[in-house]
Every structure is written in structure tokens, then in C-alpha cells.
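**Student:** Sharing a model prediction with you, sequence too.
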Amino acid sequence: MIRVLVADDEPLIRAGIATVLASAGDMSVVAEAGDGRAAVTAALAHRVDVALFDIRMPDLDGLGALAELRRWMPELRVVMLTSFGVDEYVLRAVQAGAAGFILKNCAPDELIGAVRAAHRGEVYLAPAVTRAVIERVTPTDPDRRRVASARLAALSPREAEVLGLLAEGLSNAQIGQRLHATETTIKTYVSRVLTKLGCANRVQAALLARDAGDARRR
């Protein structure tokens, strides 16, 4: 059972998240907190596996709580939540070591999937967040663009097609709709793409696709 902490200053948000996670069957919310300081205390006291932090909390925000906990519980996986538009917090959260970043209005399945991915040691970023990261990262130099293009040459035409849609920030379900394939099939393709490219997550793969695209247009 995955032990989860939910930290948000809105009780109704915490209750809603707890209800969704309880329905998954393999996870349980063992602690809740209404501010960053309380979140740090609760995470240490309950030795949780995954923490869901509202990125904007009173007293100590999600980024501050993440930084503090990484000193005491480096193994803890923290997923950031926000109800705001994707902004400068995205890159700061990823760079600070967050295991994920999702929007509070995401579908229940996405929330559950993010917790499971974090628990597996993966980085989960919502498609909208992936798109924001790509847009904010400064374009790479020509040499890296050529290297990226060479790496993408290892992909089959179908895998390259999936990667292109992934780079647009589409979810597996949306890619499946575009390509008239099941979500399970697309998930398999995405896994192959990440393996072939040596990428740890969708964001790295999307950035490679962007760089290679730049190179091909030159």
C-alpha cells in the first residue's frame, strides 16, 4: 500500500484528493496538512512514500517544504499540485527535485497515475506542464541539435510519429485518438521511445524532438 500525504490549505481539496486516491485500492492517505510547516512535520512523523503538495501554501510553500524534506527524507517522492495556470513554478519544481507536477483539475485517473509513477521512481508531468517546460527552455546550440537528430534516427516511423505528438504535450489517450490506436498501444510506443532515446521521462524526449525538429528545418 502506497502511503500518501496530502498538503493543501483547502479542506475540500484535501478531502476530494483523499477520496480519489482511496478508490485506487493500492494507496491510502495516511496524513493531511493545511500548510507547509505542518506538511513537513506530518511527512516525517508518518514516513509517507509520496506527498502531494499544493505549490502555494501558507507559512511555507510547496517548494520550501520540498527543499526541507529532501534534507531529511531524500527518498520521499513529492508531486506538486496547482490550480493556477502553469507558470514559472514548473521549472523551479522540477529543478528542485519534484517527482511530478499536475493540475488540480486533472482527471482522477491522472492523479492516481501520477502517484503510482512517483512511487515507482519516475517523474510525472501533466501534458500541459510538459508543453510549458518545452516553451520555457532556451533553444539548444546547433551541435546539440544535430546530436538530437541523430538519436531520433533510431526510431521507427510510427515511434517518431508518437514522439512528435508527445512533444506537442498530448496525453497517451489523445495520441491514441489522433493515431486511431488504443491508449495501451500508445503507452507501449512511448515506453519504446524513451528506451531507444535513453530518456528518463516524457519531457526529456519532447525536448529532443524539439531540438531535432529545429535541426531538420535548418
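**Tutor:** In hand now; what should we look at?

**Student:** contacts and neighbour counts: CA atoms only from here.
**Tutor:** OK.

**Student:** quick one, strands of this structure?
**Tutor:** 2-7, 27-33, 50-54, 77-82, 100-103, 124-125 (DSSP state E).

**Student:** What helices and strands are in contact with the second one?
**Tutor:** Packing partners of strand 27-33 (3 or more C-alpha pairs under 8 Å, 6 or more residues apart in numbering; DSSP states H and E): strand 2-7, helix 11-22, helix 36-46.

**Student:** what about versus this one:
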Amino acid sequence: MISSIKDLYDLENNPKINDLSLILLAEFYKEYLNRYCFQYRITDQTGEDKKEYTIDLRFDLENFCHLLGVEKTVKHVKNDVEILQYKGKMGWDNIENSKITLASLRKSTTKGNFNKNKDKYVFFYKLPKLAEAPKAVLFNKEKVLGNPTNIDCEFLFYDQYHNATIHLGIVYDEELSYYVPKTFFVERITASKDGLRFIGNQQVITVRKIDKTAL
């Protein structure tokens, strides 16, 4: 079992699922992502004129469960009232007080449904590094290669680690007046998959982190 968030951050190879806990991932998220506002300079050359503008990205506590797909894991076994405990700030609080754990999620759903989410847990430790120096595309779900997808966002940050492409989709929140993370997912690179399904047919943009301010 990995005992500290620094040990998790410093890993050179992917952890095993049994070496992780939701409370460890929550503490990791709070320390390396939630406590900062990341500011990026976007360079967009999709039109005739080059556009440059600045965006702010914050990782709120309310986004944590959704990024890890916690509520998605149990959606087929919990009713609409019960599932509220697995999302947003309530879900975060239930993870912090250990009402929701990886063990409880395993027991609450089918093995297959839990396993679909394993890569999110395993690659989550790479998110701070991705946030520091992302590659990016303007995302259009209609351009995704292969089967249609429900994934939708404005910008898709990505990079490749350990034979996988990890993706972070972000959107602008009108009420908050800054960007928030909407989706986090992993595509394994195999003999038959190049890891480019979600980015290979998209418009590439340049993203440069210019500031990281403690909140």
C-alpha cells in the first residue's frame, strides 16, 4: 500500500490498484491540484488569423468524484437518491470520512463495471504532471475516430505515459467564470490501438502554462 501522496507523486511506474485507496487519491488531488489555479496561454491557429488568449483552470473538490467516475461505477445499482452520495461535494465528503472506499465500490457494483474504471485510479497520479505541460486539441466529438462517443468538452489536454494516452477534458463554467475539469480517461496503446482515437482527428492548439497560483 502506498502510504503518502509524495510517494504517489514520485512514482516512476504505475501503481497497482491494490496499492491505492480513494482517501489517498483525494488527499493527492487536494494537495497537487485543488489548491492551485492553473493559468494557460492558448494559441489557436484554426482560422485565418492566429488567436491568443489566457484561461484559468481550477480543480474544485466537487469535480473529484466525476473525474474518477465514482458515481458512474454504481449508477446501475443505486437509485437517484442514493447516487447523490457518490457525486459532487457530498461524494467528496463521503470519501474523506471513509464511507466510500475502493472496497465498498467493489462490493456495490459488478466486477466488470468496477474494472472499467481501474485505469482512472491507476493513472490518476499523472494528472498533476499533465497539468504542468499539456498537449492539447480543440475537441469536437463528431471528429472522434471510430464509434460515436458521449465525451464532450471544449479543450482536451493529453499526453502519453506508460503505453497509454491520458486525457483531461475541460470546459468553461459560466457561473464560476473559470475552466473546470469535466472528464478524465485513459486509452491504452496496444498492437491494434495507437492511443490517438480521441485526438488524432482534432485541431491541435498550443497550450503553455504561464502561472500556478495557490488559492
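**Tutor:** Received the coordinates, thanks. Bear in mind the structure is a predicted one, so any value in this text is a computation, not a measurement.

**Student:** Please state their TM-score.
**Tutor:** Here the superposed chains carry a TM-score of 0.27, computed using TM-score structural alignment, normalised by the length of the second structure; 109 aligned residues with a C-alpha RMSD of 6.2 Å.

**Student:** Residue 195 of the first structure is nearest to which of the helices and strands packed on strand 27-33 of the first structure?
**Tutor:** Ranking these by distance to residue 195 of the first structure, with C-alpha to C-alpha as the measure, places strand 2-7 first at 26.3 Å.

**Student:** and the closest one, what other elements does it pack with?
**Tutor:** helix 11-22, strand 27-33, helix 36-46, strand 50-54.

**Student:** Pull the residues that contact it.
**Tutor:** 14, 17-18, 26-36, 39, 42-43, 48-54, 119 (C-alpha atoms under 8 Å, 6 or more residues apart in numbering).

**Student:** Just the buried residues from those, in ChimeraX please.
**Tutor:** Applying 16 or more other C-alpha atoms under 10 Å to the contacts of strand 2-7 of the first structure leaves a buried subset, and the ChimeraX line that selects it is:
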select :14,17,18,27,28,29,30,31,32,33,34,35,36,39,42,43,48,49,50,51,52,53,54,119
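
**Student:** export the strands of the first structure to TSV and tack on distance to residue 134 of the first structure?
**Tutor:** Below are the strands of the first structure laid out as TSV (distance: least, C-alpha to C-alpha, whole Å):
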stretch	distance to residue 134 of the first structure
strand 2-7	28
strand 27-33	32
strand 50-54	23
strand 77-82	18
strand 100-103	14
strand 124-125	12
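
**Student:** Identify whichever of those lies nearest to residue 113 of the first structure.
**Tutor:** strand 124-125 (8.5 Å).

**Student:** for the helices and strands packed on strand 2-7 of the first structure, which one sits closest to residue 110 of the first structure?
**Tutor:** helix 11-22 (10.4 Å).

**Student:** now what about the closest one, what contacts it?
**Tutor:** 6-8, 27-29, 32, 34, 108, 111-112.

**Student:** and of those residues, the nearest to residue 163 of the first structure?
**Tutor:** Using C-alpha to C-alpha, the contacts of helix 11-22 of the first structure come closest to residue 163 of the first structure at residue 111, 22.9 Å.
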